[in-house]
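Chemist: Quick one, what's the 3D model for this:
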Amino acid sequence: MVTDGRDHDYFPALNWIFGYHKKWVRLDVIAGLTTAAVVIPKAMAYATIAGLPVEIGLYTAFLPMLVYALFGTSRPLSVSTSTTIAILTATQLGQVVPEGDPVSLLSALAALTLLVGVILVLASFLRLGFIANFISEPVLVGFKAGIGFVIVLDQVPKLLGIHLPKGSFFYNLFNILQGLPNTSMATLAVGTLMVAILVLLEWRFPKAPAPLITVAAGIAGMWLFGLQEYSVASVGHIPKGLPPFIVPDFSLIERLWPGALGIALMSFTETIAAGRAFGRSDEPPVRANQELLATGLANVGGALLGSMPAGGGTSQTAVNRLAGAQTQFAALVTAGATLVTMLLLAPLIGLMPQTTLAAVVIVYSIGLIKPLEFRDILKVRRMEFLWAFTAFAGVVVLGTLKGILVAIIVSLVSIAYQTANPAVYVLGRKPGSNGIRGQPLNLEIRQKCV
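Modeler: The predicted model follows:
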């Protein structure tokens, strides 16, 4: 770890600023720009999941990224929003602003994001970072798979060019089947092409900024071939310039706090998981309580500029690390690229087909559904597979917010079960060899031993 010898607990940026090497500048700049090429299109796409204007995605990739870079402890972590947070936000906003009035929606969003930030900051002061150790991995696998199914189904109508009322998972599925005869073939063709481009790039050129290339292809197609004439809807007008100041609707706090608590939990869980996964041994360790503070402040600041709830993203952090990020300066570069996009490129982005954003969301949301992980869990322990499946079913059947409650309850039950029934192994020599292996102790024998 390179520092000036001091441990700046509440302002970790000073640690890497004082120990910054000139040779890192080029690596951080390249990593920051590369990550921006991935983050910006995905953030705009995730805004549409929540039923929000695409510029909200830009705002979310700007100030939260900037604030985290100053207060966070993970050097490669890239903070904006994620599919999980976006669908939870959509559910909560749909409950408090069911009519979808734009002004009411933005003030409700500001209140929700602010509340998420306050909860995270309060959790930091209460030293609740240890909670991350109690989130069951099998339960998280099931929960994210359920989220993936819900998001993909939510985006299918946009891929088909049809407009349908939204409800539960099975209600949406029934409506889509009924609406298939009204499919816009031109919209479907464009969407299918966008999905194919994304999948091909991710498969053959994994280091390429696939979302940016796909968005550019969609904009070029709309401009060159006049796709509007074939009923292919575009994103439309995007305001150019800095984000406006948004006054939160504090009257909604009482109705928003349960959902905000769930979003805060997922934001922290994803943040700490991504930060730990991509940290290096020669870097300062990721400190859970400081991560709570950093993401909390990122959300508080972002709320006033119309940001969605934010957290660390695994895929964008992976891109940042693989592109060579050495410090949080890379995140500052990503935030700077987002600012340039808001100031100069907003009119161009407005030409993008809606189905392009749907394609981006679908491709990256499918990544949340990992059947092989379910299989691996089943191989290791059948009970944990049942926990994962319960979390999955909770999201699909009950909805995302109630699904979080199911996931938390299942996690607590699983911890209690493992505590009451710890795995006990008998060590013995493997027949025909000098090796030693463990054999699970039969429950009946264990009881006799007791």
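Chemist: Every contact and neighbour count from this point should use C-alpha atoms.
Modeler: OK.
Chemist: now the residue nearest the centre of the chain: how far from residue 75?
Modeler: In the chain, the residue lying closest to the centroid (C-alpha atoms, centre = their mean) is residue 82, at 2.1 Å. Applying C-alpha to C-alpha, to the nearest Å, the value for residue 82 to residue 75 is 19 Å.
Chemist: ok, now which ones touch the residue nearest to the residue nearest to the centre of the chain when sequence neighbours are not counted?
Modeler: With sequence-adjacent residues excluded and distances taken as C-alpha to C-alpha, 6 or more residues apart in numbering, residue 82 is closest to residue 313, at 6.1 Å. For residue 313, the contacting residues are 77, 78, 79, 80, 81, 82, 270, 271, 274, by C-alpha atoms under 8 Å, 6 or more residues apart in numbering.
Chemist: Could you rerun that using 7 Å?
Modeler: 78, 79, 81, 82, 270, 271, 274 (C-alpha atoms under 7 Å, 6 or more residues apart in numbering).
Chemist: Kindly indicate the member of those with the most neighbours.
Modeler: Counting neighbours by other C-alpha atoms under 10 Å, residue 78 comes out on top of the contacts of residue 313 with 37 neighbours.
Chemist: Could you count how many residues lie near the nearest residue to that residue once chain neighbours are set aside?
Modeler: In space, and not counting its chain neighbours, residue 78 is closest to residue 317: 4.9 Å by C-alpha to C-alpha, 6+ apart. The criterion is other C-alpha under 10 Å. On that basis, residue 317 has 25 neighbouring residues.
Chemist: and what of residue 165?
Modeler: Close neighbours of residue 165, defined as other C-alpha under 10 Å, add up to 8.
Chemist: and it, which of the three is it?
Modeler: coil (DSSP: H, G, I helix; E, B strand; the rest coil).
Chemist: And residue 40, how far from residue 147?
Modeler: For residue 40 relative to residue 147 (C-alpha to C-alpha), the value is 22 Å.
Chemist: Which parts of the longest helix seen in the chain count as buried, going by neighbours?
Modeler: What stands out as the longest helix in the chain, according to DSSP state H, is helix 23-49. Neighbour-count burial for helix 23-49 flags 25, 27-49 (criterion: 16 or more other C-alpha atoms under 10 Å).
Chemist: One more, so I can put them side by side:
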Amino acid sequence: MGGRILTTMRDDSSTRTVGRHLPVLDWIRDYRSDWIKPDVIAGMTVAAVVLPKALAYATVAGLPVQVGLYTSFLPMVIYALFGSSRPLSVSTTATLAILAGTALARVAPGAGEAELLRASATLTLLVGAMLTLAALLRLGFVANFISDPVLTGFKAGIAVVIVLDQLPKLLGIHFPKGGFLHNVLAIASGFPHASLATLTVGLATIVILVTMEHFAPRAPTPLIAVACGIGAVALFGLQSHGVEIVGHVPTGLPSLTRPDLSLIQSLWPAAAGIALMSFTETIASGRAFVKRGEPTPQPNRELVATGLANIGGALFGSMPAGGGTTQTAVNRLVGARSQLAALVTASMTLGTMLLLAPFIGQMPEATLAAVVIVYSLGLIKPAEFRAIITVRRTEFIWALVACAGVVLLGTLQGILVAIVVSLAALAHQVSNPPVYVLGRKPSTTVFRPVSAEHSGDETFPGLLLLRPEGRIFFANAGLLGQRIQQLISEADARVVVLHLRAVFDLEYTALKMMVEAERKLSERGIALWLVGLNPGVLAMVQRSPLGATLGKERLFHNLDQAVAAWQVQGAQGAAPSSSRDAH
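Modeler: As a prediction, the model looks like this:
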């Protein structure tokens, strides 16, 4: 009996270990028969959303439309095998498409289709390799270095760039592409020469998309819009009216694509930025749609899954891939229960490659442009901007800076701007820790920051209670010391109490400055007391000259003890007064 139990435990442990390396075994083991129908329906519905958008995003990247199909096939299959998010749908996104297009335009300007596909395969392979390497180095935490406000601004900038890139196709005009201002002026000057038929097709597509998204949000709106565009070409002979179509789309499976290793040196910086955005979007989408009882996507496992998805996809003509928020939301809303839904979507993509490719070639370019514009505008979220500025104006400025960086400097430089702004924001926060003057709520043991809202809180003339928060180290100790000195001067204190409960670390340089500050205060007849030190900080203080100077008499467990000691000393022989009286 005991042997059977031990054997079962070993088998379960072995299964869990294998599951960690091949997550598909986890969801297959836990799969329930009543999930099949919702998974199949969700997978087919998502295919109707993904395929038109993938075709459109391939054109955004300057690639043939069939590359969008390839990206919606093999990467999605690989992620379903190795990814940990059950509803996540992986193909390409608007952000990844514009980043890839910018990178490819730099290394292969004016290249033919074959050369462009090799460059795209090289870029995608690099992205996958970087994601996989990041997983091996346990760098999943890196996604946290782009703050939400900065990411909001970055995506808004991406949307502006994409819309500006697609407007000429919507208008049926052509001009050499340049910087942001150049393109704006070129579109404005070319507008009087726009093709009326092309513009009509584009606007009709936008009306279909917007109307159906509002009145029938669960319908396969992009597929319907694309079908209408193809039908209009066949019924009205739109080509004879100057409406351009996609053209020939190869039928069949993608062929093996050999990367051009000579492009690695010129493509790796762009690949690093795309890898970061792919991972950021993937982990954000995966975490946003987790249901209770489902495993939460783990950053390093997601790095492995998206890395392998890009590596596998690169060898068969895919462009950079990652989790898409819109398609994942559709997948979840329609009822997806597991990664089987993604496999159904991939199967629909395979059927499209084998059977429907000729029909795709009859799609108007203006229809594709309209699909891209409508869904790219979804990257601009005014509600998020309003929420940011309501909470904190400084971070709203950071979001605007990230947006302007993408629009004015370019998408790849925009990534760098976004990262720099995020790191600068982090540096600003840690270099400027708050320090509060505390008072005591009457007839309680509650100490809280002195404010006009709590003007009746007790303070103690000659006793200054201060609470700094956060890590105190070489980068912020000087500024913190200056602020404390100013508060001491304003309060005319004889005893200064630093409540350090919220200080989780006291670095050597900061501790050395505190030793010097204590000496200077002592020379002025002001005593320094410390309260609420956590074990690590207390150990550092006790090992330093400050510990010997303070002794046990000036170290307290809590503020009540410090105030009681002050009152025992009979400071000024006065009772506590309100904060208004103290000043």
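Chemist: Now compute the TM-score of the two chains, please.
Modeler: Put the two chains on top of each other and the TM-score (TM-score structural alignment, normalised by the length of the first structure) is 0.94; 445 aligned residues with a C-alpha RMSD of 2.3 Å.
Chemist: In the first structure, what sits opposite residue 84 of the second structure in the alignment?
Modeler: Under the alignment (TM-score structural alignment), residue 84 of the second structure pairs with residue 73 in the first structure.
Chemist: List the contacts of that match.
Modeler: Neighbouring residues of residue 73 of the first structure by C-alpha under 7 Å, 6+ apart: 12, 286, 287, 290, 291.
Chemist: same deal with residue 47 of the first structure?
Modeler: 53, 54, 56, 57, 86.
Chemist: again, only using 8 Å
Modeler: 53, 54, 55, 56, 57, 86, 308.
Chemist: what's the answer for residue 402 of the first structure, then?
Modeler: 394, 395.
Chemist: ok, now how distant is the residue mapped onto it from the second structure from residue 347 of the second structure?
Modeler: Using TM-score structural alignment, the equivalent of residue 402 of the first structure in the second structure is residue 413. Residue 413 of the second structure sits 37 Å away from residue 347 of the second structure, going by C-alpha to C-alpha.
Chemist: Would you state the strands of the stretch 351-450 of the first structure in chain order?
Modeler: 425-429, 436-440 (DSSP state E, counting those that start in this stretch).
Chemist: Any chance of those strands in CSV with distance to residue 191 of the first structure and mean neighbour count as columns?
Modeler: Supplementary listing: these in CSV, determined by distance: least, C-alpha to C-alpha, whole Å; neighbours: other C-alpha atoms under 10 Å:
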stretch, distance to residue 191 of the first structure, mean neighbour count
strand 425-429, 53, 11
strand 436-440, 52, 11
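Chemist: Can you tell me what sits against the strand or helix carrying residue 225 of the second structure?
Modeler: According to DSSP states H and E, residue 225 of the second structure maps onto helix 221-236. Contacts with helix 221-236 of the second structure, where a contact means C-alpha under 8 Å, 6+ apart, come from 48-49, 51-53, 201, 205, 208-209, 212-213, 238-239, 359-360, 362-364, 367-368, 371.
Chemist: which residues of the second structure does stretch 20-39 of the first structure align to?
Modeler: With TM-score structural alignment applied, stretch 20-39 of the first structure matches the range 31-50 in the second structure.
Chemist: the inter-axis angle of the longest helix of the first structure versus helix 210-225?
Modeler: 60 degrees (axes from the mean of the first three to the mean of the last three C-alpha atoms, to 10 degrees).
Chemist: compared with the second structure, how much does helix 23-49 of the first structure deviate?
Modeler: Average distance, helix 23-49 of the first structure versus aligned residues of the second structure after superposition (mean C-alpha distance after the TM-score superposition for the first structure): 0.5 Å.
Chemist: tell me which residues of stretch 372-387 of the first structure are tucked away?
Modeler: The neighbour-count check on stretch 372-387 of the first structure (16+ other C-alpha under 10 Å) flags 374, 377, 378, 384, 385, 386, 387 as buried.
Chemist: Trace the second one over to the second structure, please.
Modeler: Pairing criterion TM-score structural alignment: the partner of residue 377 of the first structure within the second structure is identified as residue 388.
Chemist: quick one: its match and residue 398 touch, right?
Modeler: No - the criterion here is C-alpha atoms under 8 Å, and residue 388 of the second structure misses it with residue 398 at 10.1 Å.
Chemist: where do the helices sit along the stretch 251-400 of the second structure?
Modeler: 264-288, 299-314, 325-334, 340-351, 357-360, 365-376, 382-391, 393-404 (DSSP state H, counting those that start in this stretch).
Chemist: you'd agree the match of residue 84 of the second structure is in a strand?
Modeler: No - the assignment for residue 73 of the first structure by three-state DSSP gives coil, which leaves it out of any strand.
Chemist: how near is it to residue 164 of the first structure?
Modeler: From residue 73 of the first structure over to residue 164 of the first structure (counting by C-alpha to C-alpha), the distance is 43 Å.
Chemist: returning to what we had before: overlap in contacts, residue 388 and residue 398 of the second structure.
Modeler: residue 149.
Chemist: can you count the residues close to the counterpart of residue 131 of the second structure in the first structure?
Modeler: Aligned against the first structure by TM-score structural alignment, residue 131 of the second structure finds its counterpart in residue 120. Neighbour count of residue 120 of the first structure, defined by other C-alpha under 10 Å: 32.
Chemist: Which helix or which strand is home to residue 120 of the first structure?
Modeler: Assigned by DSSP H and E, residue 120 of the first structure belongs to helix 102-125.
Chemist: how about residue 197 of the second structure, what's its partner in the first structure?
Modeler: Counting by TM-score structural alignment, residue 197 of the second structure lines up with residue 186 in the first structure.
Chemist: mean deviation of the helix or strand harbouring that match from the second structure?
Modeler: Residue 186 of the first structure is part of helix 185-204, with elements assigned from DSSP H and E. Taken against the second structure, helix 185-204 of the first structure registers an average deviation of 0.5 Å after superposition, with mean C-alpha distance after the TM-score superposition for the first structure.
Chemist: Run the angle between that helix and helix 210-225 for me.
Modeler: Going by the same axes, to 10 degrees, helix 185-204 of the first structure makes 150 degrees with helix 210-225.
Chemist: what's in contact with helix 185-204 of the first structure?
Modeler: 159-161, 208, 210-211, 214, 218, 230-233, 355-356, 358-360, 363.
Chemist: Since that was my last question, I'll sign off now.
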